[in-house]
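Chemist: with the sequence up front, the predicted model follows.
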Amino acid sequence: MADAAPPRGSWTFLTSHARVLLALAKDPEARLREVASTCVLTERSVQSIVADLEKEGYLTRVREGRRNHYRITPGAKFRHPAEADRDIAGLLALFTDDPSTATTRTPHGGELS
């Protein structure tokens, strides 16, 4: 875990939901306590966010023994109308250094494999 400096000012570019999703994309077997520490959130907040993300189809929680494993749905779309035509794969690729999750778009908005 890297030491997190407090954000400058009163706002950040990424929401807590995005930070939790990205933390689980980087480490699908992370305990929510670890995610809370990484995201500088309370464990209770992370539990609520994971429930939101699961309910909306952004991730699936799979029980493996005594641990949870989180599977991200890279084809899920952003919720805001301004980005609703884009899926989250690009965000995941940007922050997880995993180009295999990115979707390439043509200049007219179509997708390439």
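Modeler: Yes, it's here.

Chemist: use CA for all of it now, contacts and neighbours both
Modeler: Noted.

Chemist: all helices for this structure, in order.
Modeler: Along the chain, the segments classed as helices by DSSP state H run 16-26, 32-39, 43-55, 89-96.

Chemist: didn't R67 look like it was pressed against E29?
Modeler: Yes - look at R67 against E29 with Cα atoms under 8 Å: they come within range, at 7.4 Å.

Chemist: looking at those two, which one has more neighbours?
Modeler: Taking other Cα atoms under 10 Å, R67 and E29 do not tie; E29 has more neighbours (16 against 12).

Chemist: the more buried one and H69 touch, don't they?
Modeler: Yes - the pair E29 / H69 is scored as a contact, 4.8 Å apart, by Cα under 8 Å.

Chemist: out of the helices of the chain, which one sits most buried?
Modeler: For these, average neighbour numbers computed from mean count of other Cα atoms under 10 Å are highest in helix 16-26, which has a mean of 20.

Chemist: here comes the other one, which I'd like you to weigh against the first:
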Amino acid sequence: MRGVPESHTGWTFLTSHARVLAAIAENPTTRIRDMAVRCQLTERAVQKIVADLERDGYLTHTRRGRSNTYRVEDGTVLRHPAECGLSVADLLALLVEHDTAHQDTPHAVQATARWQRPEAAPK
């Protein structure tokens, strides 16, 4: 896991829900405590977010002894009308692509093209 940047004030692009989902996608056996550190949230906040994501069908978990293994439901579509047709898998692919490319221009252009609404996509 990479180092966590300094805390920051003001708005951010990703919600806490998106950060937790990305942390789970990166490591399905991660602990609530580790997600909290990675996402710079309290453990209680992460527990609530995980419960929200499970309740709305974005992830499931399997209990194994004293730990959980999470499964992101990739086909679940995002909730906001502006993300019309985008699935969790699409969002996570964009985040992974950005992370691995470190803002490499060709990847950023590909991600932008994929993010376009279906009616705006070239035919």
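Modeler: Ah, there it is. All of these numbers come straight from a predicted model, not from anything done at the bench.

Chemist: so which residue is dead centre in structure 1?
Modeler: The centroid of structure 1 falls nearest to L21 when counting by Cα atoms, centre = their mean (1.9 Å).

Chemist: ok, that residue to T38 of structure 1 distance?
Modeler: 12 Å (Cα to Cα, to the nearest Å).

Chemist: cool, S45 of structure 1 as well?
Modeler: Distance, S45 of structure 1 to T38 of structure 1, using Cα to Cα: 13 Å.

Chemist: next one: V50 of structure 1
Modeler: 14 Å.

Chemist: go on, R8 of structure 1?
Modeler: With distances taken as Cα to Cα, R8 of structure 1 is found 17 Å from T38 of structure 1.

Chemist: give the aligned equivalent of R61 of structure 1 in structure 2.
Modeler: Structural alignment (TM-score structural alignment) places R61 of structure 1 against H61 in structure 2.

Chemist: what's the answer for A36 of structure 1, then?
Modeler: Using TM-score structural alignment as the criterion, A36 of structure 1 maps onto A36 of structure 2.

Chemist: again, but for P74 of structure 1
Modeler: Under the alignment by TM-score structural alignment, P74 of structure 1 pairs with D74 in structure 2.

Chemist: what is the neighbour count of that match?
Modeler: 16.

Chemist: now do the one 3 residues further on
Modeler: The burial metric for V77 of structure 2, expressed as a neighbour count using other Cα under 10 Å, is 18.

Chemist: over to the one 10 residues further on?
Modeler: Other residues within reach of S87 of structure 2 by the criterion other Cα under 10 Å amount to 18.

Chemist: what about it, distance to L78 of structure 2?
Modeler: Per Cα to Cα, S87 of structure 2 is found 6 Å from L78 of structure 2.

Chemist: again, but for A89 of structure 2
Modeler: Counting by Cα to Cα, the separation of A89 of structure 2 from L78 of structure 2 is 10 Å.

Chemist: surely the match of A36 of structure 1 meets I49?
Modeler: No - assessed by Cα under 8 Å, A36 of structure 2 is found out of contact with I49, at 10.6 Å.

Chemist: off-centre distance for stretch 74-89 of structure 1?
Modeler: Centroid displacement of stretch 74-89 of structure 1 relative to its chain, using Cα atoms, centre = their mean, to the nearest Å, is 12 Å.

Chemist: again, but for stretch 43-56 of structure 2
Modeler: 13 Å.
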